[in-house]
Structures are given as C-alpha cells and as structure tokens.
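Peer 1: Below are the sequence and a predicted model for it; my questions follow.
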Amino acid sequence: MAEKVRVAVLISGRGTNMLALSEHKRRDPERAYELVLVASNVPEARGLVLAKRLGIPTWARSHKGMEREAFDRLLDTELRRHDVELIALAGYMRLLSPWFIEAWEGRILNIHPSLLPLHKGLDTHRKALLAGDLEAGCSVHVVTAELDSGPVVAQARIRILPRDDADSLGARVLEEEHKLYPIALEEYARALRGL
C-alpha cells in the first residue's frame, strides 16, 4: 500500500473525535492515514493529554492577544515541521484566517454537528429543535473561507425524538460523529493518494 497520508488533528477541548480518528487505526491497520500531530489553541485542552497517552506528538499555544493570521502562521510552521498533508478539525473552536485556508486549500476537513447547509455556526442542536426539524445529524465538509459552507463529503442522519432536548440530541449526534469522521477521513485520504 502507498505511504499513509500524514494527518494533523486540531482540537480545542476534550478530543473525542480525535480519539475516534486514532481508534480507526486499531480497527483497520491498513487505513490510508496516520495521525502525526494533535495541535490546539487551548494549552489546557483535555484532548492533548489523551493524545500524549496515545503517543501522538502534540503542540499547543494560546491564541489570546495574537492576531488571527499571526497565530495561524505559527501553527502552519508546526504543521510543515511534521510534514502534514491533511488537516482534520475536530472541535477546533477558532476560525481560521483566509491566509491559512488558502495555504491549505482542499486539505482541511471539518466535522460539523448539523446537516449542512442547515444550521451553520454554533448552537446547532437548539436551532434544529426550534426549527421543528424531523432529522438532525453531522456533516464532514471541506473547509473554505465561508463558515461551514465548503463541499460536504459525508453525512450521517438521525431522527429527532419527541423527548429530545439540545443536550440529548447533541449526545446522540456526537455518537454519529465518532462513526462518520474516521470513514470520511479515510475516503478523503485515499482519494488524495489516488487509491
């Protein structure tokens, strides 16, 4: 098999999707990607501890007090130092600068907790409930300059139940994210390699 695509995961919190991406390795040793870096704009993010336990190199720096592009240039330097080819945003709660998005065009994926193009941005589960949607879910999409608007590469759907509130719906959607993201990243990595 061709050399694995080198992936960096960007996180800001618990790192549950990062864990799902890393566990894909154990389930499928022949997978097309490997996690070579977990980076965060929140040095105290719990997901960094998890990444270290998994033996994945980490990088963290607070973005506070920095211009968006200045921070992204530091991040870019670190990504290139690790020969990263593809970036997976996994709960990275910071908008990327236009400079960064252009530098990595077509090589940044994000998992978003709604059925895009519905409910872009934050608070997606409450928005779905208020809209009276019958379904919710998650989308993996290519990151572009416009928020949550890049091409969708994969989606998972669940029924909204009568008893759902934003928390219960969010928990069920997160379970779907953990299943969908590794599969979508695998397919995208294979396409990148022409497999």
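Peer 2: Cool, got the structure.
Peer 1: alpha carbons only for contacts and neighbour counts from here, please
Peer 2: OK.
Peer 1: could you say which helix or strand contains Arg172?
Peer 2: Here Arg172, judged by DSSP states H and E, is contained in helix 166-193.
Peer 1: how about the helices in the chain?
Peer 2: 16-27, 46-53, 68-81, 98-103, 124-130, 166-193 (DSSP state H).
Peer 1: what comes up buried for the longest one?
Peer 2: By that I understand helix 166-193. 169-170, 172-174, 176-178, 180-182, 184-190 (16 or more other CA atoms under 10 Å).
Peer 1: take the one below as the second:
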Amino acid sequence: MQFLSVLAFIISLVAAAPAAGQSLPRFGAPEKHVDAELIAATDSIVPGQPLTVGLRLKHEDEWHTYWLVPGDSGLPTQIKWQLPAGFSASQIDWPHPKRLPVGPLMNFGYEGETLLLTTLQVPADLPVGTPITLNAKASWLECKDVCIPGDAQVKLTLPVKPQSSPSASAALFKASQARVPQSALAASAT
C-alpha cells in the first residue's frame, strides 16, 4: 500500500512540472544535475588484496540523490559492475544520509558531494605490470522540485603492482568511511 502511495506521489510530481511552468527536456540528451566518477582509495591494484573504490557523486545546488533506504519516496543509487574475470564486488557501504523533508514526507539522501564505497576482491593470480580497467553502470534518481532518472557509465584504469600507496583521493575515502554506520561495515565484511 505504501508503494502505491509513493508511486502516485512521484507520478504527480512529474505530471505537475509542466503545469508549474517547469519544462522538461524533450529532445536531445537529458540535462544532468549529478556528475558521477569512479575513484580508488589507492594508486594501484595489488594481486590478492581488496581494493576500495567509490562512486563519487557531485550534485548541483539543491539537487539530491537517495540513500539505501530512501524514506517515503525515491530510489537508491545502484551500481552494476562489469568487472574483469576473477574480480567481485561487495554491496555498497552507504555513508550516513541527510534528512530531506518534502512536505509531509521524510526522505534520506545526499546533497553536495558524496562517495559511495564498494570493496572489490582482486584475484591473487593477477599479473603485475598490466593495467586493469574497472567498469560500472551507475543509476540514480536525481531530485529538486521534480525527480528525473540519471545514470552514467563510469570506468577507472589502474596499474597492477606488488604494493600500493594512498591515492590523491584517500582523504575522501577516510571521511566517507567515517560516516558509514559500523553495523553496515561489519555486514559488508561477511
């Protein structure tokens, strides 16, 4: 029953936009309000060692995306990995969200910039010296006064080395990991 109420609310938002004088793009590529990028916590991949990567979402002012449990409306961001043979990906480690009230509804999500973390298991027999490209298709619902679907094909190429060092983005990973509820971190480790 709650699902039907949420669906009706979303449909009413989309249907009301043209009536409110807000035109939706009709031709060409849809306007994007969220930029996505795939980044890594380290500067290289080490055979047999887990690799932490993140989907970095940068929202335009007043736009937001949703948390794993979006609240009364919305949909969480999804990542569909296209990984090389032998690699596997954990579920997303979701940083603690912001409250996003919309009228009588309470939603949970992200504004500004956020980093959604995933741990990749790396095969132990990966040859050192070869670059590896990680690919993923990310999709989300981006909202301000109206909600529109957003997506991006993201990729990241890293060298395979016997050791790694923190990447230029290491501080972002540390800050994002500090915002992930501890119970979620324990669940992703199992």
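Peer 2: In hand now; what should we look at? All values derive from a computational prediction rather than experimental measurement.
Peer 1: Superposed, how do the two chains score by TM?
Peer 2: Overlay of the two chains. TM-score (TM-score structural alignment, normalised by the length of structure 2): 0.28; 84 aligned residues with a CA RMSD of 4.8 Å.
Peer 1: I'd like the helices of structure 1 as a markdown table, with distance to Ser40 of structure 1 appended.
Peer 2: What follows is the helices of structure 1, written out as a markdown table (distance: least, CA to CA, whole Å):
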| stretch | distance to Ser40 of structure 1 |
| --- | --- |
| helix 16-27 | 12 |
| helix 46-53 | 8 |
| helix 68-81 | 9 |
| helix 98-103 | 15 |
| helix 124-130 | 23 |
| helix 166-193 | 19 |
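Peer 1: Next up, the contacts around Ala20 of structure 1.
Peer 2: 178-179, 181-182 (CA atoms under 8 Å, 6 or more residues apart in numbering).
Peer 1: which of the residues you listed lies closest to Leu89 of structure 1?
Peer 2: Checking the contacts of Ala20 of structure 1 against Leu89 of structure 1 with CA to CA, the nearest one is Tyr181 at 10.2 Å.
Peer 1: my guess is that closest one meets Leu21, correct?
Peer 2: Yes: if you go by CA atoms under 8 Å, Tyr181 of structure 1 and Leu21 touch, sitting 7.0 Å apart.
Peer 1: Give me the buried stretch members for the longest helix along structure 2, please.
Peer 2: Criterion DSSP H: the longest helix present in structure 2 is helix 2-19. For helix 2-19 of structure 2, a neighbour-count test (16+ other CA under 10 Å) marks 6, 10 as buried.
Peer 1: Who are the packing partners of it?
Peer 2: strand 147-159 (3 or more CA pairs under 8 Å, 6 or more residues apart in numbering; DSSP states H and E).
Peer 1: what is the orientation angle of the strand it packs on with helix 2-19?
Peer 2: 100 degrees (axes from the mean of the first three to the mean of the last three CA atoms, to 10 degrees).
Peer 1: What are the buried residues along strand 147-159 of structure 2?
Peer 2: Buried residues in strand 147-159 of structure 2, defined by neighbour count with 16+ other CA under 10 Å: 147-148, 150-152, 154, 157-159.
Peer 1: and the next element down the chain from that strand?
Peer 2: helix 170-178.
Peer 1: buried ones in that next one?
Peer 2: Quick answer for helix 170-178 of structure 2 (16+ other CA under 10 Å): 170, 172-173, 176-177.
Peer 1: which is the next helix or strand following it?
Peer 2: helix 182-188.
Peer 1: measure Ser40 of structure 1 to Tyr188 of structure 1 for me?
Peer 2: 23 Å (CA to CA, to the nearest Å).
Peer 1: and if you look at Trp99 of structure 1?
Peer 2: 23 Å.
Peer 1: do Arg6 of structure 1 as well
Peer 2: For Arg6 of structure 1 relative to Tyr188 of structure 1 (CA to CA), the value is 12 Å.
Peer 1: Number of residues surrounding Tyr33 of structure 1?
Peer 2: Each residue near Tyr33 of structure 1 was counted by other CA atoms under 10 Å, and the total is 26.
Peer 1: Output the contacts of Ala20 of structure 1 in JSON lines; the columns should cover distance to Arg68 of structure 1.
Peer 2: Below are the contacts of Ala20 of structure 1 laid out as JSON lines (distance: CA to CA, whole Å):
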{"residue": "His178", "distance to Arg68 of structure 1": "29"}
{"residue": "Lys179", "distance to Arg68 of structure 1": "32"}
{"residue": "Tyr181", "distance to Arg68 of structure 1": "27"}
{"residue": "Pro182", "distance to Arg68 of structure 1": "29"}
